[in-house]
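S.K.: here is a sequence with its predicted model. Questions after.
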Amino acid sequence: MTALLSILVAIAAAWTLAYLGVSLMVWSAAVVIYFAALAAVGAIGWVGLLIAAVVFAPLLILFNSTPLRRRFASKPIFKGFKAVLPPMSDTEREALEAGSTWWETEMFRGKPDWQYLLDFKRTQLTEAEQSFLDNETETLCGMLDEWEISAELKDIPQEAWEYIRAHKFFAMLIPKAHGGLGFSAVAQSTVVAKIASRSLTTAVTVMVPNSLGPGELLVHYGTKEQQDKWLPGLADGSQIPCFGLTGPEVGSDAGALPDTGIVCRGEYNGEEVLGMKLTFSKRWITLAPVATVIGLAFKLYDPDGLLGDPDTTDYGITCALISADEPGVEIGRRHSPGAFMNGPIYGKDVFVPLDAIIGGQEKAGGGWRMLVECLSAGRGISLPALSSAASKTAYRMTGAFGRIRRQFKVPVGKFEGVQEATARIGGLNYKMEAARIFTASGVDQCTPAVVTAMAKYHMTEWMRQIVNDAMDVHGGRGIQQGPRNYLFSSYQSIPIAITVEGANILTRSLMIFGQGAIRCHPYVFPEMEAARNDDLEEFDTLLWSHVGHSVNRAARTLTFGLSGAVTAKAPVSGVAAPYYRQLERFSSALAICSDITMGMLGGELKRKELLSARLGDVLSELYFGSATLKFFYDEGEKDEDIEHLHYVMQDCLHKIEQAFDGFFRNFPNRFVGGAMRVLVFPTGRHHKGPSDRLINTIGDAILEPSSFRDRLTANIYLGTDEHSATGRMEKAFDKLIEVEPAFEKFAKAVGKGEAEGFTVDEQLTSAVAAGVLTDAEARQVKEYDDLRYDAILTDAFSKEYLADPVNHRHEDHRMESRVA
């Protein structure tokens, strides 16, 4: 009995120390105290104490003596670590080092600082930014008609082009000191989203110069001379920029650029200068057909040592800025991904001076880092903004349509099968708005590479889901193209969104966890650097800190799993508190599973893309779940938000468990995979996702006018008249809310045969005669019914228009007619 009790005490003490994450010194002292206490109470005699000393004393001396530990423990591990350390190319290193880490680090390391999350101040629009949104952006939206742009002109109207340039829509990120607007990332995101809710073509046109483009590269890396030369024109719109990165042979793998710049002497503007002869072939370059300034990425070579270093021939990826009218440049042709300007750029032996290199000669070979850092920030603004706009529009219009459109005498939005889709639309919109604001606010303070990759991938995928669900609900109303269709341009844009700024498949399978694990882990990248620098002392310190970190996370994970996370911390009380605890539980689980995985697989993990993707999914859901909790907190924890919070968080936790389950099932070592499953799910999986009751509640909410609906769809453009696609549906919806009691009485009377006739007019006259409706109610129902019918119609075109839409663009397409 005494032996069993002693063992239980030892286990409890070790578990407690591991859970608390105490230092090696405390562990050592605890071992000494434990055996001394056993001897003091007579649980062991002097022989047992002597055996314990023989077993444990050498270990305590070894690990508490830095020279001994380093020589006999760390050195052999160091040798093995260096032997299995995967090779890392210069481009991989620069990608890892580029940008910064942020909140995702807290979620990855297993012990998030919740108070930091709550104290973090999301960016608020300044007075100037709000004014620009309410005035210039509103005015621009009023000038646009996406059907006219995409189906008829294949371009933005000239007056809109002029307005964009004159009012500096291309210069939102350029600082005021250089003539730009100097807007925050949140302001840029909000402006682009509002434009996108009216015209995706125009939004893409505006967003690109404010994402990865010459303006941003010049602001961050350009010389003063380059800034003075180019930025004023980029700011006032007299110069239109584009950036050439992708080409026929290179997409996501920018390190494989075949485009070259050869350092040589040549004549430029009548003078012989040291420069570069550029040869390049670029495609899919937005704004290229109308650009006056071209940013180029290419590989720079100096075969004759003219840059002053005879030992360096290959300088690597370099960025330069040239005029579009340089001799040898071919530009102006268009691809056709949609109506936005996009096309190829070619160049053969285009000679420019060395001062065309962004940042000057000293930045030769520094282009890859520039691109990664700028793209890291841009990914968190542009495509999330487009996704937000499409999703908000789909939410508002699907809710209105679902209440207006009836089948089997019931609003289609009331069918449970439909509500499964509309609940996803509502829940994902709430999650997306939380992620958009939180991520863009993070970009305002740093350049979080992993966070923005997660935002780009997941928000474009959510957009895909939302728009597809909206199309399902609308049926034929969503399929038929025309000026009445407010969904189709979003639907067409989905392949663009998931492809550009990093293909979604590769972003999920290679980047999110692959980069996140190394950048966010407190010890892995420093250990790798110590190994490459052959620094045993630094490696020794990191290694044993890493071991302590892993032991702590393992103990925390098992404890949280056994207790249902009740022992985890929550910074708030109320409905959100359990979700903080669950996220902390799975954050700890991700930390220990990542350590085990990297320790077991090492460099092989790079090729296990499906495993990497699943751990990336866990990290992503942890990030977006915490962003949603932050949004709920910042919005004042309103009662009207609670059901959407439940939907998002229950879905997040379900997806986290799904990802872990798939990871454990497919782990190469079945025993280790099973052990990790027991560690993370000691009592099994418990998160099943949103219930039917919650789905019904969210599905009902999308049909209702409310302050929540207005907040969730804020800052999108809604038409105000019956000739606007969104305005037509909004007007009919508003009228329905006003007259619905009378309309319901009328519909029931028709169904029961109490209001007779073949037409609505005849039935209304009969309803008044029967005393079902008053004259005033009949007039209201008639007004609504006309609006309702008009709202559900789709466009019909003449064959002349379809053959030649430009010259027949003012034709009336609304030719469906109502028959008795």
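M.R.: Received the coordinates, thanks.
S.K.: please count neighbours and contacts with C-alpha atoms only from this point.
M.R.: Fine.
S.K.: quick one: residue 339 is in a strand?
M.R.: No: under DSSP: H, G, I helix; E, B strand; the rest coil, residue 339 sits outside any strand and is assigned coil.
S.K.: so who does it touch?
M.R.: For residue 339, the residues meeting the contact criterion (C-alpha atoms under 8 Å, 6 or more residues apart in numbering) are 149, 150, 151, 154, 155, 156, 201.
S.K.: separation between it and residue 382?
M.R.: Computed with C-alpha to C-alpha, to the nearest Å, the distance linking residue 339 and residue 382 is 18 Å.
S.K.: distance check, the residue nearest to the spatial centre of the chain against residue 385.
M.R.: Nearest to the centroid of the C-alpha atoms of the chain, with distances taken as C-alpha atoms, centre = their mean, sits residue 455, at 1.0 Å. When distance is defined by C-alpha to C-alpha, residue 455 is 10 Å away from residue 385.
S.K.: put this beside the first:
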Amino acid sequence: MDHRLPSELEELRTTVEAFAHDVVAPKIGEYYENHQFPYEIVREMGRMGLFGLPFPEEYGGMGGDYLALGIALEELARVDSSVAITLEAGVSLGAMPLYHFGTEEQKQTWLPKLCTGEMLGAFGLTEPEAGSDAGGTKTTARLDAATDEWVINGSKCFITNSGTDITGLVTVTAVTGHKAASDSSGVRPLISAIIVPSGTPGFTVAAPYSKVGWNASDTRELSFTDVRVPAANLLGEEGRGYAQFLRILDEGRIAIAALATGLAQGCVDESLRYAKERKSFGKPIGENQAIQFKLADMEMRAHTSRLAWRDAASRLVHGERFKKEAALAKLYSSEIAVTNAREATQIHGGYGFMNEYPVARMWRDSKILEIGEGTSEVQRMLIAREMGL
């Protein structure tokens, strides 16, 4: 099996690598420390076509696939995860549900601007009491027959890209009815997905969270009070919203795995550079076997993680089953990202605790990767189920 990238994907990789080092790296530290969204960088990513990578040209996309998206995410995350998660959420969570489940009218209305980065979309799934248990959704939507509108009430939390100046919509999951459970245990909720445009009356976006990491990305709490949108804003089939978003999350785990791999590799890059420059007891610390072994292990983890996410992406692209492989990649890559960030901080010593060094940012950004888009515990559950347990 040849794991080398074809020429067009290698060209994409080198282009994004150069952008990350020449454009993102010099500016992102200031955005991060000031908790500011990097509109200038996002606009440039839009002009490069990164938000349209996995979408057909007919909708303004680049005609690529999830492998192309993952390559871009990995290269961005080698330098900064806030920028990478803005792209990941904008594509995997904001635009992909519309592409997979939207009507042709919905696609034509929203996808062109989402693909160019002129607009960001968000994915409203998580609630205060419905995180890993997404089936416990409390947000409701009822159809008002008199006006042919959905009336939405409830709240969502930890929603990425939901409150920027260029956010155009949030697709929210809501209970739209109930049906008898197949095991006669009572009734179960029918969860549907509904498109809510930004600025809709009753749709309130809270101030940004104060976060440990991802400080240059946008994360908000949302509330819905008698929010009315046309019945035509239903995304996909009524009652199929939960199943639809499980598919979206399966794909998104590949993207998060690529992002985590990039962070892990970025820790190697920064630590290797530092180990060659930093002198202690009269010689570079990279001449010490203890540091060499740390770096060797860090490189091994990043390399293995890359193979894992690319395998999952390849299966997805070729129409094969990929649920287990996506969970494996997400689980492994997120955990080794945390490990590499910890080791990078240790190699840098006291400087690793200073925010002026990228590894401090990477250390703060790594932990959420074991939580977002399915915790490590959920990934282990999924893997076990796919093994037949």
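M.R.: In hand now; what should we look at? Here the structure is a predicted model, which means the values were calculated and not measured.
S.K.: after superposition, what is the TM-score?
M.R.: Comparing the two superposed chains by TM-score structural alignment, normalised by the length of the second structure, the resulting TM-score equals 0.88, with 374 aligned residues with a C-alpha RMSD of 2.4 Å.
S.K.: picking up where we left off before, find residues that contact each of residue 455 and residue 385 of the first structure.
M.R.: Contact criterion C-alpha under 8 Å, 6+ apart; residues shared by residue 455 of the first structure and residue 385: residue 436.
S.K.: quick check: buried residues in the longest strand along the second structure?
M.R.: With residue count as the measure and DSSP state E as the assignment, the second structure has strand 167-180 as its longest strand. By neighbour count with 16 or more other C-alpha atoms under 10 Å, strand 167-180 of the second structure contains the buried residues 167, 168, 169, 170, 171, 172, 173, 174, 175, 176, 177.
S.K.: pipe those residues into CSV and attach distance to residue 139 of the second structure per row.
M.R.: As requested, those are exported to CSV (distance: C-alpha to C-alpha, whole Å):
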residue, distance to residue 139 of the second structure
167, 21
168, 20
169, 17
170, 14
171, 12
172, 9
173, 7
174, 5
175, 6
176, 9
177, 11
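S.K.: just list what the longest strand along the first structure packs against, helices and strands only.
M.R.: Across the first structure, the strand with the greatest residue count (assigned by DSSP E) is strand 271-286. Contacts of strand 271-286 of the first structure with other secondary structure elements, assessed using 3 or more C-alpha pairs under 8 Å, 6 or more residues apart in numbering; DSSP states H and E, are made with strand 241-244, strand 260-268, strand 342-353.
S.K.: next, count neighbours for residue 328 of the second structure.
M.R.: Applying other C-alpha atoms under 10 Å, we find 23 residues neighbouring residue 328 of the second structure.
S.K.: what's the counterpart of it in the first structure?
M.R.: Superposed on the first structure with TM-score structural alignment, residue 328 of the second structure falls opposite residue 454.
S.K.: make sure that match is actually in contact with residue 618.
M.R.: No: with the criterion set as C-alpha atoms under 8 Å, residue 454 of the first structure and residue 618 do not qualify as a contacting pair; they are 11.0 Å apart.
S.K.: counterpart of residue 101 of the second structure over in the first structure?
M.R.: Alignment note: residue 101 of the second structure maps to residue 221 in the first structure; criterion TM-score structural alignment.
S.K.: how far away is its match from residue 732 of the first structure?
M.R.: Taking C-alpha to C-alpha as the criterion, residue 221 of the first structure is separated from residue 732 of the first structure by 52 Å.
S.K.: which of these two has more residues huddled nearby?
M.R.: Neighbours per residue, other C-alpha under 10 Å: of residue 221 of the first structure and residue 732, the larger number sits with residue 732, 25 against 17.
S.K.: so what's residue 470 of the first structure up against?
M.R.: Each residue near residue 470 of the first structure by C-alpha under 8 Å, 6+ apart is listed here: 394, 395, 398, 421, 422, 425, 478, 487.
S.K.: elements contacting the strand or helix carrying residue 74 of the second structure?
M.R.: Remark: residue 74 of the second structure resides in helix 66-77, with elements defined by DSSP states H and E. Judged by 3+ C-alpha pairs under 8 Å, 6+ apart, helix 66-77 of the second structure is in contact with helix 7-19, helix 81-88, helix 241-277, helix 289-317.
S.K.: against the first structure, where does the second one fall?
M.R.: So that's helix 81-88 of the second structure. Under TM-score structural alignment, the match for helix 81-88 of the second structure is residues 200-207.
S.K.: can you list the neighbours in contact with that stretch?
M.R.: 146, 149-150, 156, 164, 169-170, 192-193, 195-196, 286-287, 338-341, 382, 386, 489-490, 493.
S.K.: flag every buried residue along that stretch.
M.R.: Under the neighbour-count criterion of 16+ other C-alpha under 10 Å, stretch 200-207 of the first structure has 200, 201, 202, 203, 204, 205, 206, 207 buried.
S.K.: ok, now stretch 353-370 of the second structure?
M.R.: Of the residues in stretch 353-370 of the second structure, those buried under the neighbour-count criterion (16+ other C-alpha under 10 Å) are 353, 358-367, 369-370.
S.K.: with stretch 551-564 of the first structure instead?
M.R.: Of the residues in stretch 551-564 of the first structure, 551-562, 564 count as buried by neighbour count, 16+ other C-alpha under 10 Å.
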